[in-house]
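*Asks:* A predicted structure for the sequence below; I have some questions about it.
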Amino acid sequence: MQIEGSVALVTGANGGLGREFVRQFLERGARKVYAAARRDLDWSDGRVVPLRLDVTDSDSIGAAAESAADVTVLVNNAGVIGAGSLLFAPITEIRDTFETNVFGPLQVARALAPTLAAAGGGAIVNVHSVLSWLAVPGAYSPSKAALWGLTNALRLELAGQGTHVLGAHLGYADTPMTTGLDVPKSDPRDIVERILDALDAGADEALTDEVTRRVRSNLSTHTTGAIRAN
């Protein structure tokens, strides 16, 4: 997958990682970037096309796919932290977390798969988390684990049309989503740079920081279930 000359669509473009994806796609020579978000944003670069998109709304996804008929790279970046407890949070909050973090990326991928096929295959980048492999309370980590599995299955299903599917994993990035967390955080610029390097290299996974690489390397030593974060 060559980024230079590509046309990218980035969901969650209003967030810290989303804005960085838009910036670095342009920096690497993308012809156009659709900056997709639930609200309109002002962009100073004429190569950026604002796109109204709610990944939990089928009609919104369909309209966005119709508007972005020249996309060659999809970045499923939109996500929410979600319900803090599987036992005590309202079940609607848990469902909403999975709607955004799992079914949203799936629906966007389904809507754009024919467009990518028509462009010769293209690529899909799904933004996971180190918590895809670490069990913590709440709905976020199981939703990201589900997205990891979904990415691996999509890679198999889309191979026939030549679509490259990349799963990107990271720990905590210094974005508005993590403002209230007192934990070590990576610079979003470094995270996105490593993801796009992996995309350029045709890799299946992008392990973007030290904690992610360490946890990934330990997976084969834990055969009885998910690793616990504590």
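*Replies:* Structure received.
*Asks:* going forward, measure contacts between C-alpha atoms and count neighbours the same way
*Replies:* Noted.
*Asks:* what comes up buried for stretch 105-116?
*Replies:* Across stretch 105-116, burial judged by 16 or more other CA atoms under 10 Å covers 105-109, 111-113, 115-116.
*Asks:* from these, which land in strands?
*Replies:* Of the buried residues of stretch 105-116, none are assigned to strands by DSSP state E.
*Asks:* just put the residues you listed in TSV and tack on distance to Val80.
*Replies:* TSV is the format used below for these (distance: CA to CA, whole Å):
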residue	distance to Val80
Pro105	12
Leu106	15
Gln107	16
Val108	16
Ala109	18
Ala111	21
Leu112	22
Ala113	24
Thr115	27
Leu116	26
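*Asks:* nearest to Asp42 among those?
*Replies:* Val108 (23.0 Å; CA to CA).
*Asks:* quick check: that closest one touching Ser60?
*Replies:* No - the criterion here is CA atoms under 8 Å, and Val108 misses it with Ser60 at 9.8 Å.
*Asks:* could you report the neighbour count for Glu157?
*Replies:* 12 (other CA atoms under 10 Å).
*Asks:* likewise for Leu86?
*Replies:* Leu86 has 15 nearby residues by other CA under 10 Å.
*Asks:* what's around the residue lying closest to it once chain neighbours are set aside, how many residues?
*Replies:* Excluding the flanking residues, the one nearest Leu86 by CA to CA, 6 or more residues apart in numbering is Gly138, at 5.1 Å. For Gly138, the neighbour count with other CA under 10 Å is 19.
*Asks:* Gly171 and Gly104, how far apart?
*Replies:* Using CA to CA, to the nearest Å, we find Gly171 at a distance of 21 Å from Gly104.
*Asks:* ok, structure two:
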Amino acid sequence: MSIKIENKVALVTGANRGIGKQIVETFIEKGAKKVYLAVRNIASTKELEEEYGDKVETIQGDVSDDKSIINLAAKTTDVDIVVNNAGVGTPQSTIGKNSVEDFKNQLNVNAFGLLRVANAFANTLEKNKGAIVQLNSVASIKNFTPLSTYSASKAAAYSLTQGLRVELGAKGVQVLSVHPGPIDTDMSARAGFTEAFPTTVVSEGIVDALDKGDFHLFPDEMAKQFEAAYQSFSDNVVLAEAEE
């Protein structure tokens, strides 16, 4: 399966800044007909609205809230591509007095958020023969100790993404799992990364991966090192399992 962005309607969660904002901009540059900007604060997308006019539409959506995502899906039944970009990432080690509560919070957004989005949009994406894109991380396949709870939440999200590939793929829906390394965002800065890759490597990589029908995208130079080491396991276990 593959899907081109030209003349498609897309929806991006967490569209107001960072990678999400860049995905919106790249999708429009590559010919998307319309992009829904799904954000918690609808006042946060004024810059995008001023630049792109009727090619974008801001709509309230909070991936941590069941009702919000159900309402979001009900209002956007014309969507072809859903990009679940919204996420949280706070530095938290495995041992610490706040680790349990921090992990609960990150799971609620990063993993349960994906479940909410996938379930809410499943019928629409099946009907439209569309695609769902999940922003995971290289941390989904390796625990980075200073970001232990984040890594664990992204590992859960990656596992769920594999499940979606099997279940939604059988219904004609393309599923893409994106695994960036450190990207130049506020989240990376808070995590202490002094060197980071531009957001465009992710957004342009998504367009290319959707066109090729890929399941995995490791977009930046650091991520590609993970991809090279992970390739055999991916081919022989992750992807093979879906073909049994």
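*Replies:* Cool, the structure landed. The model shown is predicted, which means the values in this text are computed figures rather than measured ones.
*Asks:* tell me how the two chains score on TM-score.
*Replies:* For this chain pair, the superposition-based TM-score is 0.91 by TM-score structural alignment, normalised by the length of structure 1; 221 aligned residues with a CA RMSD of 1.6 Å.
*Asks:* before we move on, back to that, quick one: contacts for the residue nearest to Leu86 of structure 1?
*Replies:* 82-86 (CA atoms under 8 Å, 6 or more residues apart in numbering).
*Asks:* checking it next. Helix, strand or coil?
*Replies:* Following DSSP: H, G, I helix; E, B strand; the rest coil, Gly138 of structure 1 is assigned to coil.
*Asks:* ditto for Leu210 of structure 2
*Replies:* helix.
*Asks:* that one pairs with which position in structure 1?
*Replies:* By TM-score structural alignment, Leu210 of structure 2 lines up with Leu199 in structure 1.
*Asks:* near its match, how many other residues are there?
*Replies:* 25.
*Asks:* shouldn't it be in contact with Leu166?
*Replies:* Yes - between Leu199 of structure 1 and Leu166 there is a contact at 6.8 Å, judged by CA under 8 Å.
*Asks:* shared neighbours of these two, which are they?
*Replies:* With CA under 8 Å, 6+ apart as the test, Leu199 of structure 1 and Leu166 both reach Val125.
*Asks:* of Gly171 and Gly104 of structure 1, who's got more company?
*Replies:* Gly104 (24 against 21).
*Asks:* list the residues that contact the residue mapped onto that one from structure 2.
*Replies:* Using TM-score structural alignment, the equivalent of Gly104 of structure 1 in structure 2 is Gly113. Gly113 of structure 2 sits next to 63-65 when contact means CA under 8 Å, 6+ apart.
*Asks:* ok, 7 Å please
*Replies:* 63-64 (CA atoms under 7 Å, 6 or more residues apart in numbering).
*Asks:* check the gap between the nearest residue to Ser137 of structure 2 once chain neighbours are set aside and Glu50 of structure 2 for me.
*Replies:* Among residues not flanking Ser137 of structure 2 along the chain, His179 sits closest, at 3.8 Å (CA to CA, 6+ apart). Noted for His179 of structure 2: a distance of 31 Å to Glu50 of structure 2, by CA to CA.
*Asks:* looking at these two, which one has more neighbours?
*Replies:* The residue with more neighbours, out of His179 of structure 2 and Glu50, is His179; 26 against 10, by other CA under 10 Å.
*Asks:* which residues sit in contact with the counterpart of that one in structure 1?
*Replies:* In structure 1, His179 of structure 2 lines up with His169, judged by TM-score structural alignment. Neighbouring residues of His169 of structure 1 by CA under 7 Å, 6+ apart: 127-130, 206-208, 212.
*Asks:* with Asp102 of structure 2 instead?
*Replies:* Thr149.
*Asks:* which helix or strand contains it?
*Replies:* helix 99-106 (DSSP states H and E).
*Asks:* how close does that helix sit to structure 1?
*Replies:* Aligned to structure 1 and superposed, helix 99-106 of structure 2 gives a mean residue distance of 1.9 Å (mean CA distance after the TM-score superposition for structure 1).
*Asks:* could you list every residue that touches Val56 of structure 2?
*Replies:* 34-37, 49.
*Asks:* can you do 8 Å?
*Replies:* 34-37, 48-49.
*Asks:* still contacting in structure 1, which of the residues you listed?
*Replies:* Retained in structure 1 (both residues aligned by TM-score structural alignment, their matches' CA atoms under 8 Å) from those: 34-37, 49.
*Asks:* want to throw the residues you listed into TSV with neighbour count and secondary structure?
*Replies:* Output for the kept ones among the contacts of Val56 of structure 2, formatted as TSV (neighbours: other CA atoms under 10 Å; DSSP: H, G, I helix; E, B strand; the rest coil):
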residue	neighbour count	secondary structure
Lys34	22	strand
Val35	26	strand
Tyr36	22	strand
Leu37	27	strand
Glu49	15	helix
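*Asks:* and these, which is closest to Lys55 of structure 2?
*Replies:* Lys34 (4.6 Å).
*Asks:* can you give me the strands in structure 2?
*Replies:* With DSSP E as the criterion, structure 2 has strands spanning 9-13, 34-39, 56-60, 81-84, 131-135, 174-178, 216-217.
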